[in-house]
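Engineer: Okay, here's the prediction I keep looking at, along with the sequence it came from:
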Amino acid sequence: MTRTVYVNGDYLPETEAKVSIFDRGFLMADGVYEVTSVLDGKLLDFAGHAKRLGRSLAELDMANPINTDDLLAVHRELVARNNIVDGLIYLQITRGNPGDRDFAFPDPAQTPSTIVLFTQSKPGLADNPMAKTGMRVISIDDIRWGRRDIKTVQLLYPSMGKMMAKKAGVDDAWLVEDGFVTEGTSNNAYIVTGGKIITRQLSSDILHGITRNAVLRFAAEAQMEVIERPFTVEEAKAADEAFVTSASAFVMPVVELDGVALGSGKPGPVATRLREIYLEESRKAAI
C-alpha cells in the first residue's frame, strides 16, 4: 500500500511528494526533526515531542509553520490514513527553499519553513526480542558538533557510528568524549551500580530525551535512586547492568561494551522493570 505523507499542508501519496533541491534541509542540514512512537494506534509522549520541537526551532531561530493543536491533528490523520497500529511518525521542519544556495539564512517572512511528516509501520514495536537478550555496543569517539541538545537532521556521524557497530558485529555504539560516555548514536545511555541509576546530566552535550525524562520520572516514583553525572567507559564495564532509552526502543538493556560482559551478561532487573513501567504508564497516557 502506498503511504500517505504530509508536505507543507497537503496529504499526498508518497510517490507524489516533492521537496525542492534548494531546500536548506537538503543543502545545509538546516532542519530539525522529531520521532513519535505509536502503540495501539495512539501517540506516546506527544506533548513532550512537541515541546522539544519548539525548543529546537527556537535555538536555531527557525520559524515554526504549525501550532501544537494542528500538529496533533496531522499526526492523528496520518495514523488513520495509513492504518498504523504500532509504528513511528517522523516529522522534519527545515528553513525552507530560498530559491538558491546561500550560507546566509533567508528572511522567514519571504521563505516559509518546509514541514514533512511520514509514518513507518512497525508491528510489534513494543515486543522487540532484543529486550530479552540485550544490546551489545562498542565505544567510539564523539566528534559531533557541540549543540547535541538541538535535535537537528545532522545525523551523518551517528549513522557512521551505527555502521562502525555493524562492522564490529554488534548492535550500536556509545559515544565517548574526554573518557566519558555522552550518549548512544540515537539514544540516551545509563549504567546501574549498587542499585543506583547513573546517567549524564542535561546540557548541550546530549539530547534532552523525551523518553529519558519519562523514565527518570518513573524511576523516582518507583523509589529508585537516580544520579545525574557523567560516567566513564571503565566505570560502565564494571557496572551491574546498563541500558539505553529512546522513542523507538523505549528502555533497552545493554549487556556488553567493547566485548566486556556487563554484570551477568544478561538484561538486568532495573532495566527490565523500567521497561515494563514505561510501557504500562505510557500506554495509559497515550493520546
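Structural biologist: That came through fine. What you see is a predicted model; the values in this text were computed from it and never measured.
Engineer: hey, let's count contacts and neighbours off CA atoms from now on
Structural biologist: Fine.
Engineer: excluding its backbone neighbours, what's nearest residue 166?
Structural biologist: In this structure, residue 166 finds its nearest non-sequential neighbour in residue 172, 7.3 Å apart by CA to CA, 6 or more residues apart in numbering.
Engineer: Second structure follows, compare the two:
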Amino acid sequence: MSVYPIVLSQSKFIHRDSVKFPMQERALQFGDGIYEVIRIYNGDYYLLNEHIERLFRSAEAIKIQINLTKEALEEFLTLLLERNNIQEDGKLYLQISRGSAPRDHLFPTDVEPNFYAYIQNLPRNLEALKNGISTITHRDERWENCYIKSLNLLPNVLAKQEAKEQGRDEAILHRDGIVTECTAANVYLVKNNKIYTHPTTNRILNGCVRMRIEEFTKKLSLPFIEEAFTIEDIIDADEIFLSSSTAEITPITCVDEHKINNGQPGPITIKLQQAYEIDANIHQNSQQFA
C-alpha cells in the first residue's frame, strides 16, 4: 500500500517527497505516541530519573518498544545539554511515536519508533510564583487513561484555550463535580493545614513534581491526603495550588469568581515552594517567597 506521487498540501499540488511534514507519522495521524517535559535549572535537569521512569511506563502502557535503555537515554539527554552548552534555565521536550508507516489502525510491523528531543530556554515565572494565578473550572472531557503521558491532548488544549478566552491562566478539570487535575498540572486543596489531592488513579497523571511534593510534606509534617475534593469544596478552601515541571508550585488565588485566601498565596504553599527551591538547588531569588 503506497501513496500516489502527487498530493495536495496548503492549496498546492506537489510531489509527496516535497511535503514539509511527515504525512505518514503515526503521531500526526493517530496521536500514537508519548512525551515528557523535563525542567532545567542552571544547565542541569531536575527530576531526570523520575521523568525517564515515567516515559518507560507510558511506553509500556501503549505497547511501544523504546530501542534504548534508560541509562543510554539519560546519557544522550545529558550530551544534548553539553552539545548546546546549556547554562541557563530551560526545558527539554522529548517525544517518541510508534513510527512512520502507511495509515492503518493496526500497529505496523518492522517499524522503528520515531524519537526526538530538543531544549528551549525557559525562565522561571516569578510573577505567578509570587502572586498566584486565576483559573476557571471546566468539565474533564479527556479519556480514561490520563496516567499515560500520551500525545492525545486536544481536550486539554480546548480547556486551556477556554480559560485564556475568559482572561484566566488555567482550567481546573472535574468529572461530575469531582476535581481531577488541571490541563497541564496536578492540583491541590489545603484545608485546616491538610493537603488534599486526587488519588493516583488512571484519571490523573502522577506528576514528577507531585511525587516530590509528597516527600516535602513528610519532612514538613504536613498531612498529604490522596482524597478527591469537589468544586464545592473549593469555596471553603484555605489555599489551592498546582504543580508541574514548568509551573513548579504555583498558588491559585482565584477560581471562577471566587477568591482564595483573599487573593493571596497561603503559608503552606509558600513553605512547599521554599522546599522545592532547596530540592532543585535553585540559588537565585531564594528569598522571594519569604
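Structural biologist: Nice, I can see it. From a predicted model like this one, the values you see are computed outputs, not experimental measurements.
Engineer: Report the TM-score for the pair.
Structural biologist: Here the superposed chains carry a TM-score of 0.88, computed using TM-score structural alignment, normalised by the length of the first structure; 262 aligned residues with a CA RMSD of 1.3 Å.
Engineer: ok so, going back, can you give me the neighbour number for the residue nearest to residue 166 of the first structure?
Structural biologist: Number of residues near residue 172 of the first structure (other CA atoms under 10 Å) recorded here: 25.
Engineer: Check the gap between it and residue 245 of the first structure for me.
Structural biologist: Separation of residue 172 of the first structure from residue 245 of the first structure (CA to CA, to the nearest Å): 13 Å.
Engineer: what do you get for residue 150 of the first structure?
Structural biologist: According to CA to CA, residue 150 of the first structure stands 17 Å off from residue 245 of the first structure.
Engineer: Which residue lies nearest the spatial centre of the second structure?
Structural biologist: Geometric centre of the second structure, nearest residue: residue 184, 4.6 Å, by CA atoms, centre = their mean.
Engineer: residue in the first structure matching that one?
Structural biologist: In the first structure, the residue paired with residue 184 of the second structure is residue 186, using TM-score structural alignment.
Engineer: quick one: contacts for its match?
Structural biologist: For residue 186 of the first structure, the contact set (CA atoms under 8 Å, 6 or more residues apart in numbering) comprises 158, 246.
Engineer: Would you confirm that the residue nearest to residue 166 of the first structure contacts residue 140?
Structural biologist: No: in this structure, residue 172 of the first structure is not within contact of residue 140 by CA atoms under 8 Å, at 10.1 Å.
Engineer: Spit out the residues that contact the two alike.
Structural biologist: Any residue near both residue 172 of the first structure and residue 140 by CA under 8 Å, 6+ apart counts here, and that gives residue 161.
Engineer: which residues does residue 29 of the second structure contact?
Structural biologist: 23, 103.
Engineer: Which strand or helix spans the equivalent of it over in the first structure?
Structural biologist: In the first structure, the residue matched to residue 29 of the second structure (TM-score structural alignment) is residue 27. Assigned by DSSP states H and E, residue 27 of the first structure belongs to helix 24-28.
Engineer: Confirm residue 230 of the first structure sits in a helix?
Structural biologist: No: under DSSP: H, G, I helix; E, B strand; the rest coil, residue 230 of the first structure sits outside any helix and is assigned coil.
Engineer: Translate it into the numbering of the second structure.
Structural biologist: Counting by TM-score structural alignment, residue 230 of the first structure lines up with residue 228 in the second structure.
Engineer: residue contacts, the closest residue to its match other than its chain neighbours?
Structural biologist: Among residues not flanking residue 228 of the second structure along the chain, residue 198 sits closest, at 4.3 Å (CA to CA, 6+ apart). By CA under 8 Å, 6+ apart, the residues touching residue 198 of the second structure are 179-181, 187-188, 204, 226-229.
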